[in-house]
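In: sequence? don't have it. structure:
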């Protein structure tokens, strides 16, 4: 029972992170930056003919998503930094932020949930990057946080500045010191000392040094996050990247052939809404079926969420992080000649491009012939299709429904 509760909380936390991160992906930062996109099956404008024979597929090792990020030379962490989490945590997240930046305030719930979700496995370092050219009170707010920190209340002031940003960020500049002093009073600080530190700009050198460091690293906006020495272009990817780093031990080499094309294989997908039975076709797509069987037996699909749902068309899963960016350590070329997507319930694999697959899968909820020749079909739902077809009706845009979890996939060979 204890283990069941633990897994349930893990899944709940993961889904909360998915919701927040999905929103963060489209949240504009305090300077414009492009958002990466993933390749997931979509309906083409016109159908492509199904090849008469599937090509021989091959698999190759691929690096983690994290390894594609740009490394930056981050100034060393010192005792002068504001840190949360143990120094020996496997994850170090350095945040360069601006208290007056709306995107920074909007990202704060995600940061707090990351700290809660990963506990002693993550360490957060907060550094100042006041964009004074567009935020006239960013500098004094940063100094206010430092002044509160000098009295042992940095993180409390940090929280107030973000949570109540609307109360001070748009005031006339000459009224900001009084608003900040009111915050200090709420926190029980020595207000006279706090006000004197602001008037004398006691902590201006520290704030400006961190600003200059950010500029020297080439940071262009806030919030900017550096994860284990690599710059994260969009904070919405943080849960995926952190999971990937922590799960390095679960990356796999391309699997050897484990299935016999002459034998019959079935997959039973266990969900809270009931079991779904799938007949796999190793004679039509042996490499793709082998990938699916291997990952299912390794537990790769256990407690996966459905990370994309196009009502009445298709649902997608197969990434333990709940996004479409993590890979298991390998990807395979496509085998598109064996099966078509002419009817509901066809199971296909996909990857970073239409002619590849890396274990993520989709199930059609309607005939989708436009996918023919573009993605590898590995099997067909023979039991429980009604469970899947009810999900769009139940979901109504809500990703947290229990029916959207894949608890386990059992493979049987006959």
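Out: Thanks, I have the structure now. In this text, all values refer to a predicted model and were calculated from it rather than measured experimentally.

In: could you use CA atoms for every contact and neighbour count after this?
Out: Noted.

In: now the helix or strand hosting residue 213: buried residues?
Out: Following DSSP states H and E, one finds residue 213 within helix 204-216. Of all the residues in helix 204-216, those buried under the rule 16 or more other CA atoms under 10 Å are 204, 206-208, 210-211, 213-214.

In: and the furthest pair within those?
Out: Largest separation among the buried residues of helix 204-216 by CA to CA: 204 and 214, giving 15.4 Å.

In: ok, residue 92 - contacts?
Out: Contact analysis of residue 92 by CA atoms under 8 Å, 6 or more residues apart in numbering lists 122-125, 227-228.

In: mind listing what residue 118 touches?
Out: By CA under 8 Å, 6+ apart, residue 118 lies in contact with nothing.

In: now it: which helix or strand?
Out: Here residue 118 is assigned to helix 102-118, by DSSP H and E.

In: summarise which helices and strands the helix or strand following that helix is packed against.
Out: Following helix 102-118 in sequence order, the next helix or strand is strand 122-128 (DSSP H and E). If you count contacts as 3 or more CA pairs under 8 Å, 6 or more residues apart in numbering; DSSP states H and E, strand 122-128 packs onto strand 82-84, strand 91-97, helix 102-118, helix 204-216.

In: give me that answer again for 6 Å
Out: Contact partners of strand 122-128 among helices and strands, from 3 or more CA pairs under 6 Å, 6 or more residues apart in numbering; DSSP states H and E: strand 82-84, strand 91-97.

In: redo those strands as CSV? Include distance to residue 144.
Out: Formatted as CSV, the helices and strands packed on strand 122-128 follow (distance: least, CA to CA, whole Å):
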stretch, distance to residue 144
strand 82-84, 14
strand 91-97, 14
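
In: so which of the ones you listed is the most surrounded?
Out: strand 91-97 (a mean of 23; mean count of other CA atoms under 10 Å).

In: for residue 296, which non-adjacent residue is spatially closest?
Out: residue 409 (5.8 Å; CA to CA, 6 or more residues apart in numbering).

In: what number of residues lie near the one you found?
Out: Counted by other CA atoms under 10 Å, the residues lying close to residue 409 total 26.

In: swap in the one 4 residues further on?
Out: Counted with other CA under 10 Å, the neighbours of residue 413 add up to 10.

In: cool, residue 146 as well?
Out: Look at residue 146: counted by other CA under 10 Å, it has 27 neighbours.

In: look up how far residue 265 lies from it.
Out: 63 Å (CA to CA, to the nearest Å).

In: now swap in residue 178 and tell me
Out: Residue 178 is 71 Å from residue 265, where distance means CA to CA.

In: residue 393 too?
Out: Taking CA to CA, one finds residue 393 at 31 Å from residue 265.

In: quick one, which of these two is more surrounded?
Out: Between residue 393 and residue 265, residue 265 has the larger neighbour count (other CA under 10 Å), namely 20 against 11.

In: my guess is the more buried one meets residue 413, correct?
Out: Yes. Here residue 265 reaches residue 413: they are 4.6 Å apart, a contact under CA atoms under 6 Å.

In: now the contacts of residue 92 as JSON lines including neighbour count?
Out: Listed next are those as JSON lines, based on neighbours: other CA atoms under 10 Å:
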{"residue": "122", "neighbour count": "21"}
{"residue": "123", "neighbour count": "21"}
{"residue": "124", "neighbour count": "22"}
{"residue": "125", "neighbour count": "17"}
{"residue": "227", "neighbour count": "22"}
{"residue": "228", "neighbour count": "18"}
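
In: alongside the first one, take a look at this:
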């Protein structure tokens, strides 16, 4: 090997030795930098107590040692008895039956209510007739008073003429004489001779199995269903039994309302589906009355607008269907006394469709137009048989002409 080659080998070896030492130095520094700093001392953490191993699940009493129990023979074992019958469900309590007031004398009891609202007619006439000089102006006032009370034109003219004649003949007019004179003339105008009997008795002679049939008709808003329930109370108060027929199938809750009235006095109510055929319900009610041996069947019809021809024709159909059992004994027209002459229009139309046998005037205590009693009787030729004088259940009274006139003119 020559000198140049030897020198090159020595230089290379020196470079290798120097490079390796530098690498060791750098590696040493990096290892020192990577060492973490010692952490600050911390409070010792309490360790949770070790959980005891859960016991292995057992299998009922089989895992326990058997227990000694007394054994019974077959003869000692009691056999189960027959099961007790289930108790019957309790029936709902029926409302206590009410005892309606006797119908006789009701109008006398209610006369004070009537007199309070009729002062315009009775006391007004007495005041005018008591004037010292009865000139034409006074007689015109008397006539206006009568017309205002809805007596009607023709009855008013007749009454004024009779009063003129009798006052002229009487001469001296004391208050008692005038009151007696006015009472007599008003009583004549109301016609006490008209038959006001309410035919609700069973047909004992002609057909003992057939009850009396009463139809109640009228327009909407007159309190017809309420009046029908009150009539049932009048019938019960007279000692008769009654079946109610809820033939008003068009007005919501009309049948419920009528049944409530019937339940209060122990009267059965025959009803049909809402919107059903009213003639069918009326027919079934009469059939039920015959089967039960009732004295009276009271049929509440739907309120009819007297301007609706189709509805009025249907009312006639109800009457014809009911008459398949026999003739209808009463057709009572319910009129609101406060409607005045409009009630007269209703009365005429109803009289054309069904034969009205009597009038029921409601709300007579709330109006001074008591003269409608005269007007409606004159128009239809049928009597007022019942009058309503309040809101109570027994405030429907048989019409008594004498008591009515006494209420008009006062004591």
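Out: Noted; the coordinates are in hand. Note that the structure is a prediction, hence the values are computed from the model and not measured.

In: and the TM-score between them?
Out: TM-score of the superposed chains, computed with TM-score structural alignment, normalised by the length of structure 2, equals 0.25; 161 aligned residues with a CA RMSD of 6.5 Å.

In: which elements pack onto the helix or strand containing residue 213 of structure 2?
Out: Following DSSP H and E, one finds residue 213 of structure 2 within strand 212-217. Applying 3+ CA pairs under 6 Å, 6+ apart, one finds that strand 212-217 of structure 2 makes contact with strand 296-301, strand 330-336.

In: swap the cut-off to 8 Å and go again
Out: Contacts defined by 3+ CA pairs under 8 Å, 6+ apart place strand 212-217 of structure 2 against helix 224-237, strand 296-301, strand 330-336.

In: could you check the angle the first one makes with strand 296-301?
Out: Calculated by axes from the mean of the first three to the mean of the last three CA atoms, to 10 degrees, helix 224-237 of structure 2 forms an angle of 180 degrees with strand 296-301.

In: and the angle from the strand holding residue 213 of structure 2 to strand 296-301?
Out: Per the same axes, to 10 degrees, the angle that strand 212-217 of structure 2 makes with strand 296-301 is 20 degrees.

In: quick check: what element follows the lengthiest helix in structure 1 along the chain?
Out: Across structure 1, the longest stretch assigned as helix under DSSP state H is helix 2-25. Once helix 2-25 of structure 1 ends, the next helix or strand along the chain (criterion: DSSP H and E) is strand 59-61.

In: quick check: buried residues in that next one?
Out: Those would be 59, 61, for strand 59-61 of structure 1 by 16+ other CA under 10 Å.

In: with stretch 106-116 of structure 2 instead?
Out: Buried residues in stretch 106-116 of structure 2, counting neighbours by 16+ other CA under 10 Å, are found at 106-108, 110-111, 113-116.

In: how many residues are close by residue 139 of structure 1?
Out: Counted with other CA under 10 Å, residue 139 of structure 1 comes out at 22.

In: does it fall in a helix, a strand, or a coil region?
Out: The three-state assignment at residue 139 of structure 1 reads helix, by DSSP: H, G, I helix; E, B strand; the rest coil.

In: show me what counts as buried in stretch 157-168 of structure 1.
Out: By neighbour count on 16+ other CA under 10 Å, the buried set for stretch 157-168 of structure 1 is 157-158, 160-162, 165, 168.

In: what comes into contact with that stretch?
Out: 99-100, 104-105, 108, 141, 144-145, 148-149, 176, 179-180, 183-184, 187.

In: which of those residues fall in helices?
Out: If you go by DSSP H, the contacts of stretch 157-168 of structure 1 have 104-105, 108, 141, 144-145, 148-149, 176, 179-180, 183-184 in helices.

In: tabulate the residues you listed (CSV), appending distance to residue 5 of structure 1 and neighbour count.
Out: Shown next, in CSV, are those (distance: CA to CA, whole Å; neighbours: other CA atoms under 10 Å):
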residue, distance to residue 5 of structure 1, neighbour count
104, 33, 23
105, 32, 20
108, 27, 15
141, 42, 25
144, 42, 29
145, 39, 25
148, 39, 26
149, 38, 17
176, 47, 18
179, 44, 15
180, 43, 24
183, 40, 20
184, 41, 24
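
In: which residue ranges of structure 2 form strands?
Out: Secondary structure of structure 2 by DSSP state E: the strands cover 212-217, 242-247, 268-270, 296-301, 330-336, 358-362, 384-388, 396-398.

In: can you redo these as TSV with distance to residue 255 of structure 2 and mean neighbour count?
Out: Shown next, in TSV, are the strands of structure 2 (distance: least, CA to CA, whole Å; neighbours: other CA atoms under 10 Å):
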stretch	distance to residue 255 of structure 2	mean neighbour count
strand 212-217	14	25
strand 242-247	5	28
strand 268-270	8	22
strand 296-301	9	29
strand 330-336	18	24
strand 358-362	21	26
strand 384-388	22	25
strand 396-398	21	24
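
In: would you reformat these as TSV and include distance to residue 25 of structure 2?
Out: As requested, the strands of structure 2 are exported to TSV (distance: least, CA to CA, whole Å):
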stretch	distance to residue 25 of structure 2
strand 212-217	128
strand 242-247	120
strand 268-270	120
strand 296-301	124
strand 330-336	127
strand 358-362	128
strand 384-388	129
strand 396-398	130
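
In: closest one to residue 169 of structure 2 among those strands?
Out: When these are compared by CA to CA, strand 384-388 sits nearest residue 169 of structure 2, at 32.8 Å.

In: the closest one vs helix 224-237, what angle?
Out: Orientation note: strand 384-388 of structure 2 sits at an angle of 110 degrees relative to helix 224-237 (the same axes, to 10 degrees).

In: which neighbouring elements make contact with strand 384-388 of structure 2?
Out: Under the contact criterion of 3+ CA pairs under 8 Å, 6+ apart, strand 384-388 of structure 2 touches strand 358-362, strand 396-398.

In: go again using 10 Å as the cut-off
Out: helix 106-109, helix 224-237, strand 330-336, strand 358-362, helix 372-380, strand 396-398, helix 401-409 (3 or more CA pairs under 10 Å, 6 or more residues apart in numbering; DSSP states H and E).

In: for residue 342 of structure 2, find the nearest of those.
Out: strand 330-336 (9.5 Å).

In: what is the orientation angle of the closest one with strand 212-217?
Out: Put simply, strand 330-336 of structure 2 runs at 30 degrees to strand 212-217, going by the same axes, to 10 degrees.

In: for strand 330-336 of structure 2, packing partners?
Out: Contact partners of strand 330-336 of structure 2 among helices and strands, from 3+ CA pairs under 10 Å, 6+ apart: strand 212-217, helix 224-237, helix 341-353, strand 358-362, helix 372-380, strand 384-388.

In: now do 7 Å
Out: Applying 3 or more CA pairs under 7 Å, 6 or more residues apart in numbering; DSSP states H and E, one finds that strand 330-336 of structure 2 makes contact with strand 212-217, strand 358-362.
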